[in-house]
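Novice: What would the 3D arrangement of this be:
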Amino acid sequence: MRTYQSLSGSQNFISDIQTQSLKGEVHSTFNRTINIICDSGELYTIAAEELDNAPNTLRVTNFFNNRPQLIIKTPVYSQNGRLMIGEIAAIEIQGASEWHYPEIEFPKKQEYSKISKRVDQLQGWLIPLESTGGYLLNKKQATTYEKMLHTMLWQESEQLLAYLKEKQLFQAMKQLKRVIGLGPGLTPSGDDFLVGLALIFTTVHYPYHSLKQWLFNSRNELRKRTNIISFSALDWAIKGVARERIGSFLKELFYGESEVVLKRKMLAVLAIGSTSGGDMLTGMLEGIKLTLSLD
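Specialist: From the prediction side, this is the model:
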């Protein structure tokens, strides 16, 4: 058995290992992440050291450079302050730093003009950076199918935003079912858009409690209509938590002054997945625009 060292991890993940309360099995493996599904139904992630911190995630040194041969359903459990992966690997957490998502407060009304200008600026930057799928589609290089899917994503999402703007929350819940799961990939574009939207509605002192409550009420519907990996990101977003680079971007957007820093942090978000970053960014910007338009 080989021992690895964790660099950092989310506070609750480290705590669960320390209290020996974690028990589950390997759910899925990727080039730089391994997902663990626990008996509680909670999803945890072991991530390569070059990735940023994230909810329920432990960043581990050299784990993926000397990748152990893991198969699905390999037992995972905590023991003596270490995370054990079958009889294959042990991960030490002593010395690992605890990561917390930053507290992000929604801007006050006197700051709305500044935020609106920054959102317009971001959308201008995105035009030449459009990707090959999802909400930010480069139509010149897209297939007919990608164009059709892009149109569907925007039509269904804009209808959802329209219902939310009019506070037609029952209709919005029905429309949510048309957005969740829409698009290809492990985390469909519609799901990633909703992650971005949720992260705006769950900011500290968000001014419209009914929208935040609508989001909490949607949780069970979301769980039923997408896969566990995508739902895990959505569920954390409903709690107001996301990856480190997303929190850093939102803090810069709301509180920062530097265009150079804002653009750099926007590009860091766009680098998430193939289209996930762009889809989440779209959800965040649309959520901000919706909020600024409400009375």
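
Novice: all contacts plus neighbour counts: C-alpha atoms, from now on.
Specialist: Fine.

Novice: the helices in the protein, which residues?
Specialist: 11-18, 112-126, 144-165, 169-179, 189-201, 209-217, 219-225, 228-238, 244-255, 259-270, 276-293 (DSSP state H).

Novice: and for comparison, fold this next one:
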Amino acid sequence: MKIDGMDQHFYQECVTKKRIGFRVHSVFESAVNLISQEGIWATVVSKGRWLPPNGFRVKNFPELKERLKQEDSFWMDENILPDKLIDLHIHRITEKPEQRESMEILEKKVEYLQEYLNIFGKEGFMRKPLPEKIQLSLTAFDQGLDNQDEERVKDSLQGLIGFGKGLTPSMDDYLAARILVWKIWKQIYPIKETIHFGDFVVDGAVQKTTVVSERMLQFANQGRCSEDLLRLFRMMFLSSKGPEYEDAIKEVMEIGGSSGEDWIYGIIKETKRLLVNRKGGNNA
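Specialist: Okay, the predicted model is just below:
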């Protein structure tokens, strides 16, 4: 078996280790999650699927999936490493600040994203009224960010992380999106905020959510996300054409059960917050 394409960061890990043994963590229709004894996370997906952080693609995915169901192990070595590497880091966006979208157009893009979600969104978790305790924690989180109050941010996260269903609970998807928006914004627009809340999210997630979600939040805090999300961020924050932007939204909406929608809710909320602050709010 030869790997068809691989996350560039994961490739460097594999080259450094030379040989890594993985066990199967979870199996899905078009993806299998693997984890090594050292705690290295990897996801193998079928050809044509968007690549996640620490992911790789194979052409003969159905056969590999059946094999992994039986053997429950997978070895990665230099013999199967690919020629095609994919950079899944947000510096692909932030290294071109001269192409950043104007505030006026960005506001319109956020409005369009919200309207698209209102029309085509499903009855996902974030679409319904949140339980009172969760809403109070979310309000406290936003107030903590606006007032640059680290302790309030940390305390509020205890009521948010891990809330929801699935391998990546809805609130974790939402928080991961907000982390990435903040990181992108910080690189391409002036900002005075000093709280790196992604660090608090990652610390607070330890043994409080699923292993898959914990890894996702770690990747987000490193500035890494899947190809489809990276494309949406690029279409949103850099100059782009309307049809390209809409296609990118559609792709993200199709992620998981409601995960794509939860990500979009987070993108909308954090972008709106930073736009308000830039216009004369507390911090930007």
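
Novice: Out of the helices of the first structure, which gets nearest to Leu51 of the first structure?
Specialist: Of all these, helix 244-255 sits nearest to Leu51 of the first structure, with 9.6 Å by Cα to Cα.

Novice: I'd like to know which elements that closest one is packed against.
Specialist: Contact partners of helix 244-255 of the first structure among helices and strands, from 3 or more Cα pairs under 8 Å, 6 or more residues apart in numbering; DSSP states H and E: helix 112-126, helix 259-270.

Novice: Could you export these as CSV, including distance to Glu252 of the first structure?
Specialist: Listed next are these as CSV, based on distance: least, Cα to Cα, whole Å:
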stretch, distance to Glu252 of the first structure
helix 112-126, 10
helix 259-270, 6
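
Novice: Of the ones you listed, which stretch is the most buried?
Specialist: helix 259-270 (a mean of 18; mean count of other Cα atoms under 10 Å).

Novice: What lines up with Ser258 of the first structure in the second structure?
Specialist: Here Ser258 of the first structure is matched to Lys241 in the second structure, going by TM-score structural alignment.

Novice: Look up the closest residue to its match, ignoring the ones flanking it.
Specialist: Distances taken as Cα to Cα, 6 or more residues apart in numbering put Met235 closest to Lys241 of the second structure, at 7.9 Å, once the chain neighbours are dropped.

Novice: Over to Leu232 of the second structure?
Specialist: In space, Leu232 of the second structure is closest to Ala248, 4.9 Å off (Cα to Cα, 6+ apart).

Novice: and what of Thr3 of the first structure?
Specialist: Nearest residue to Thr3 of the first structure, sequence neighbours excluded (Cα to Cα, 6+ apart): Ala90, at 4.7 Å.

Novice: which one in the second structure is aligned with Val76 of the first structure?
Specialist: Matched by TM-score structural alignment, Val76 of the first structure corresponds to Phe74 in the second structure.

Novice: Grab the nearest non-local neighbour of Arg223 of the first structure.
Specialist: Phe231 (5.9 Å).

Novice: residue in the second structure matching the one you found?
Specialist: Matched to the second structure by TM-score structural alignment, Phe231 of the first structure sits across from Glu214.

Novice: what's the spacing between the residue nearest in space to the middle of the second structure and Asn54 of the second structure?
Specialist: In the second structure, the residue lying closest to the centroid (Cα atoms, centre = their mean) is Cys225, at 4.5 Å. Note on Cys225 of the second structure: its distance to Asn54 of the second structure, by Cα to Cα, to the nearest Å, is 10 Å.
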